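> sequence first, then the predicted structure, then my questions.
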Amino acid sequence: MNPTQEVKLSGTAAERDLYDSLAEIYSIIITLDGLEKAYIKDSIPEAEYTEICSRLLKQYKSNLNDETVAREFVDLETFKCEWDIECPRATERLRVNLPATIADPSNSHPSTSTPQTSGLGSAPSVGVGGASGSQILLATENFITFLDALKLNMLSKDALHPLLAELIQSVNAVTDRDFEGRAKIISWLIRLNGMRAQEELGEGEARELMFEMEGAYKGFKRTLN
């Protein structure tokens, strides 16, 4: 073999596309892990973190929507083992599939928040009091839309996960306070995220989800009082 001759890793355009996609996934995992470290150290503003994290999660999902890439990828743990990477923070973020600012807004960094002060110089608590009527209406509508989807037997991951993700984001825009059932929303988001796109909830799971989301809706409404 000529040592100066370039060695091609792929012989076809399809193979090149596959390796490019796998390389991009590798890059996303490494970048996401670094982003999580920066967020934990309070080295990045929350708004910027949320935007970048959301974009990386979408890019990760987009790459894996290709059946050939998904088949070669297998799953996250297999991929990490094959390429000898750890990235525990990125692993957790990909498991949740939501930025930390959305999954747990109560842990916002004080240095990156900008609360308004009252005339006495004290800052009011962040929560429902600062939410607009339109934000409250949107969160309420998203709860109703999600519950209606369940009643219509829309039980696949690709039907429910986007609705539930939109629901928690609209709820977070209203309040960062914990309320009864909020943890269940996050738990179901993680559970749905672990399913295949076309995989559907069983009858028992659907009834459990309906019960817990109705409870979360009641808990959310109590924060408005």
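On my side now, so go ahead.

> CA only for contacts and neighbour counts going forward, please
OK.

> the residue nearest to Ser108 when sequence neighbours are not counted sits in which helix or strand?
Of all residues not flanking Ser108 in the chain, Thr101 sits nearest, at 6.6 Å (Cα to Cα, 6 or more residues apart in numbering). For Thr101, the element it lies in under DSSP states H and E is helix 100-103.

> and that helix, what does it pack against?
helix 46-64, helix 157-174 (3 or more Cα pairs under 8 Å, 6 or more residues apart in numbering; DSSP states H and E).

> putting a second one here so we can go through both:
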Amino acid sequence: MQSSEPVLEEVKLFQSLAERERYENMAELYAIIVATEQLERAYVKDWVSQADYTPACSKLIAQYKSILNLVSNDVPDVQKFMADYKLNCPAAWKRLQTGVPITVEHATVTDHDPSKSAKYVAETVQNFITLIDSLKLNRHAVDEIHPILSDLMQSLSNVSTLPVDFEGKTKLLEWLINLNQMRASDELTADQVRQLLFDLENAHNAFYRFLSQSS
């Protein structure tokens, strides 16, 4: 007696190593988005400390930017990718679009150690100088500017005495978000460089005014 059960045939998702790599890269993008959503929700619910959250989130953002370079042809629109694969991850989308952890976007420093405060001030000044010098040396590619600007935002957030509404931070955050939405190989136009330098120097001067008033 022959079985009436249907014969299940193996379905191959890929026919070559190149296709296999494409699927693996898209799976990696999917996993990063899900992991970021879980981390954001865990932080909001206070299930993960700020000390653990910030480096973990920064790592996921860096991985996201790296994987985007690999899937750019297959995933030109990440929001459509999320919709196609039923990824309901609004917190992850906001965080990955912003390009910085929420602890950098909104100052949440709890460490008021005076010795560390002096260290963070020194780091902030150095990051301002490094970024301004880099732009003046014609280093205008996103992958040259973004890491330094990200470090600057982090060091600003580490200065616990800095006012939440510090005038320079909002403008620099806007630049960081804009850079995060560009490709690593993109370069700023001459007008963009001029405006970024203007905003940096204004923020730098405002930071010095803050330091002189605090001393």
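Yes, it's here. Being a predicted model, the structure only gives us computed values, none of them experimental.

> report how many residues lie close to the aligned partner of Asn65 of structure 1 in structure 2.
Under the alignment (TM-score structural alignment), Asn65 of structure 1 pairs with Asn69 in structure 2. Look at Asn69 of structure 2: counted by other Cα atoms under 10 Å, it has 13 neighbours.

> so who does Asn69 of structure 2 touch?
With contact set as Cα atoms under 8 Å, 6 or more residues apart in numbering, Asn69 of structure 2 has these partners: 183-184.

> quick check: Glu9 of structure 2 is in a strand.
No: counting by DSSP: H, G, I helix; E, B strand; the rest coil, Glu9 of structure 2 falls outside a strand, being coil.

> all helices of structure 1, in order?
Taking DSSP state H, the helices of structure 1 run over residues 13-40, 46-64, 67-73, 76-82, 88-96, 100-103, 133-151, 157-174, 182-193, 203-223.

> so which bits of the longest one are buried?
Neighbour-count burial for helix 13-40 of structure 1, with 16 or more other Cα atoms under 10 Å as criterion, is recorded at 18-19, 21-22, 25-26, 28-33, 35-36, 39.

> quick one on the thing from earlier: out of the helices of structure 1, which comes closest to Asn2 of structure 1?
Closest to Asn2 of structure 1 of the helices of structure 1, according to Cα to Cα: helix 13-40, at 22.6 Å.

> so that closest one matches what in structure 2?
In the comparison with structure 2, helix 13-40 of structure 1 aligns to the range 17-44 (TM-score structural alignment).

> Tyr217 of structure 1 matches what in structure 2?
Matched by TM-score structural alignment, Tyr217 of structure 1 corresponds to His204 in structure 2.

> tell me how many other residues surround that match.
Using other Cα under 10 Å, His204 of structure 2 has 19 neighbouring residues.

> what's near enough to touch the residue nearest to it when sequence neighbours are not counted?
What sits nearest to His204 of structure 2 in space, not counting adjacent residues and going by Cα to Cα, 6+ apart, is Phe128, at 6.6 Å. Phe128 of structure 2 is in contact with 152, 200, 204, counting by Cα under 8 Å, 6+ apart.

> mean deviation, the match of helix 13-40 of structure 1 versus structure 1?
Superposed on structure 1, stretch 17-44 of structure 2 shows a mean distance of 1.0 Å to its aligned residues (mean Cα distance after the TM-score superposition for structure 1).
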